[in-house]
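J.: would you be able to build a 3D model of this:
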Amino acid sequence: MGPEVLELEQQLAGFTGARHCISCANGTDALQMALRAREIGPGDAVIVPAFTFVAAAETVSLVGATPVFADVREEDFNLDPESIRPALAAARAAGLRPAGIIAVDLFGQPADYGRLEAIAEEEGLFLIADAAQSFGSALDGKRAGRFGHVTATSFFPSKPLGCYGDGGALFTDDDELAAILRSLRQHGQGEDRYDHQRVGINGRLDSIQAAVLLAKLETFGEEIVARQEVADEYGRALSAVAAVPVLRTGASSVWAQYTIRVLERDRVAAALKADGIPTAIHYPRPLHHQPAYAGSPIAATGLARSERLAGEVLSLPMHAYLDLATQDHIVASLHRAVGGTGLGRAASGYR
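T.: Below is the predicted model:
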């Protein structure tokens, strides 16, 4: 909580346009703090996409609430608004009180917040925008950090804006919510360090990480542009042989991952590895198939898209400094692995 932390919070708030930025130790703490600030706990249900990193469901469980899994859309990997009400029905059938939604902006593009915010308003739900992978993106002229009741993000080193260890932040325009989040971050502190108004956590951001982020923020805008150029080249070069990600109208992405879809994924990944090209699978098993969440309710309409995506996604090298020669090598290798085998867009069922 040194002076670098306050400066970072001010700069991040200015970057996003949010009234408040509350830094914290990591993205998982950010999600947990958001849930605790609204006193979500035992007996409550929070809707979470089934196809995402475990932190979204984990934090719901850590506050004593129950994650209820909804499906995602194939075209952008994000929470499907059409799956929310079937998930709410499953929550109520299980005797739970629907309390919130965590919408994860998977791989860099914001979720459909226009529809999600409308559903949250109609149903009286607390909407958390998880921008751990989308910080720096925008939707309809608003940057990530301005969606939902509160936005949580991560500055883990692999993120588009990453520090040299763990770090995170929350963004909100709600003055009261911001004050509670600041208290929770420092052991529930009130008027002074020995006044504890609520049960909090040690969620402070390290000043060294804040200093790193301040330096990296200076070039972040340029890197967002460069990442888009890399994504554009991938899209042009790979659309004939794989299902490539699609941006919704009005949305931009920071391309935390460039994730395609292919059948026989393991064989394709092995062929790229033989050519010296690393790949990754985000994520090989949907959350409702994880042992820790096997008993959690799922949307009444099922989670077929989450299950299909988990078997097809493959993330390619992506960063702002990926040179064209290296990208050409990746593209050529993928064409050799996939071309003529029926593993591309039509075969995957992508639309």
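J.: hey, let's count contacts and neighbours off CA atoms from now on
T.: Noted.
J.: at which residues are the helices of the chain located?
T.: Here the chain has its helices, by DSSP state H, at 3-16, 27-37, 55-62, 84-93, 113-123, 175-185, 207-238, 265-274, 304-310, 324-338, 345-348.
J.: most tightly packed of those helices?
T.: Compared across those, helix 27-37 shows the largest average neighbour count, a mean of 25 (mean count of other C-alpha atoms under 10 Å).
J.: same list (the helices of the chain) but as TSV, adding distance to Pro49.
T.: As requested, the helices of the chain are exported to TSV (distance: least, C-alpha to C-alpha, whole Å):
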stretch	distance to Pro49
helix 3-16	25
helix 27-37	14
helix 55-62	8
helix 84-93	9
helix 113-123	13
helix 175-185	24
helix 207-238	25
helix 265-274	23
helix 304-310	8
helix 324-338	29
helix 345-348	21
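J.: here is a second sequence; please produce its structure as well for comparison:
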Amino acid sequence: MEFRDLKSQYQRYKTEIDTAIQNVLDVGSFVGGSEVKELETKLSEYVGVKHCITCANGTEAMTLLMMAWDIKEGDAVFVPDFTFFSTGEIVSFRGATPVFVDVDRDTYNMDPVKLKQAILKTLKEGVLIPKVIIPVDLFGLPANYLEIMNIAEEFKLKVLEDGAQGFGGSIEGEKACSFGHAATTSFFPAKPLGCYGDGGSIFTNDDRLAKLIRSLKVHGQGEDKYDNVRIGVNSRLDTIQAAVLLIKLKAFENHEVKDVNQVAEMYNNRLQGVEKQIIPKGYTSSYAQYTIKLKNINQRDSLQNLLKESGIPSMIYYAKPMHKQKAFSELNFVNEDFKVTNELCDTVLSLPMHPYMSSNDIDDVCRIVNEYVCKF
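T.: Okay, the predicted model is just below:
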């Protein structure tokens, strides 16, 4: 059984994908080919924003926004404590300070109440200047942008939607990566929409910001590639990856988001005795992961071992919170401020999840989980 079955997806679309790659090889335009521009147009249309700027990966997408917004030493950027390392890493990379925020017990996403408390605390301390909030659409579920945007407006902060896991999700029909002042996503192979290598993109309705990022991602380019008007980076999506994504985007739109939600519904109906991530009314998840909570770390780890013995892969996202990462050890945090994150790190377990999962495979997973949990 595959955790995220990219092989079945490829076999279904093998002819189209192989043809798209061969077309790039035949033309020989491996960087900046026509497929890149076409992909940016189609992605912006899908999300419903004016601009999509592709780049090398999701981490650099966020870094480019930090550069464009001139985030620097002395600035505070608010990041959920329960997320992948890169969300905080890109803040420190710019010399700014990540301020970690505990998450909601039901959705696992940034808790707006605790966010406001963290902003007020930072202002009271007077050492850092609050600048940006980076909510994460964890496991495919968009964060609570209604409340977060209200808080951002109150304190005059920018909001960067980290949609690396959330692409394809929505709130009341509004697509993930359309929230905040700008958004980013990742095309890492295991993401909801993944390529066959690394890739990422930035979404925004801000014309000036889009123009600046297009310059920053190519060495601060001006009118041509030998006219450099600012210090930038080299961060481009290559043409072969764009070609692959054009094929996979069609599948994503046509059936994959619908199918993965049907898999989630089967899981929800068949699993017993475990907590699941709550999808609020009006929200749709793209289910980058399907995650359950066990009672404690021993029960979680024992279940993972049992699944492994049965040939069923599972993953722990995430075993260590951001505030306990060694790379952030010089920052001052109070462990008690992250009660929910600490609990989740000891109890979450992600099960196999993808649009091509069979009912029989779901039955096999649920049977083992249910039999194990009923013993406790």
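J.: report the TM-score for the pair.
T.: The TM-score (TM-score structural alignment, normalised by the length of structure 1) is 0.95; 340 aligned residues with a C-alpha RMSD of 1.3 Å.
J.: compare the helices of structure 1 and give me the one nearest Arg146 of structure 1.
T.: Ranking the helices of structure 1 by distance to Arg146 of structure 1, with C-alpha to C-alpha as the measure, places helix 3-16 first at 6.9 Å.
J.: so what corresponds to Gly166 of structure 2 in structure 1?
T.: Using TM-score structural alignment to pair residues, one finds that Gly166 of structure 2 aligns to Ser134 in structure 1.
J.: Gln277 of structure 2 now?
T.: Checking TM-score structural alignment: Gln277 of structure 2 goes with Pro245.
J.: is it true that its match touches Glu75?
T.: Yes - counting by C-alpha atoms under 8 Å, Pro245 of structure 1 touches Glu75, with 6.4 Å between them.
J.: compare these two (neighbour count), which wins?
T.: Pro245 (21 against 14; other C-alpha atoms under 10 Å).
J.: let me see the contact set for the more buried one.
T.: By C-alpha atoms under 8 Å, 6 or more residues apart in numbering, Pro245 of structure 1 lies in contact with 75-76, 235, 258-260.
J.: including distance to Val268 of structure 1, could the residues you listed go into TSV?
T.: Below are those laid out as TSV (distance: C-alpha to C-alpha, whole Å):
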residue	distance to Val268 of structure 1
Glu75	21
Asp76	22
Gly235	18
Tyr258	16
Thr259	13
Ile260	11
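J.: now flag whichever of these is closest to Leu106 of structure 1.
T.: Using C-alpha to C-alpha, those come closest to Leu106 of structure 1 at Asp76, 7.9 Å.
J.: wait, the closest one sits on Gln109?
T.: Yes - under the criterion of C-alpha under 8 Å, Asp76 of structure 1 makes contact with Gln109 at 7.4 Å.
J.: biggest strand in structure 1, by residue count?
T.: The longest strand of structure 1 (DSSP state E) is strand 97-104.
J.: for it, grab the matching residue range in structure 2.
T.: Aligning strand 97-104 of structure 1 against structure 2 (TM-score structural alignment) gives residues 129-136.
J.: what of stretch 287-294 of structure 1?
T.: Mapped onto structure 2 using TM-score structural alignment, stretch 287-294 of structure 1 covers residues 322-329.
J.: counting neighbours, what do you get for the aligned partner of Pro157 of structure 1 in structure 2?
T.: Correspondence of Pro157 of structure 1 to structure 2, assessed by TM-score structural alignment: Pro189. Counted with other C-alpha under 10 Å, residues neighbouring Pro189 of structure 2 total 15.
J.: hang on, Pro189 of structure 2 packs against Asp198?
T.: Yes - using C-alpha under 8 Å, Pro189 of structure 2 makes contact with Asp198 at a distance of 7.4 Å.
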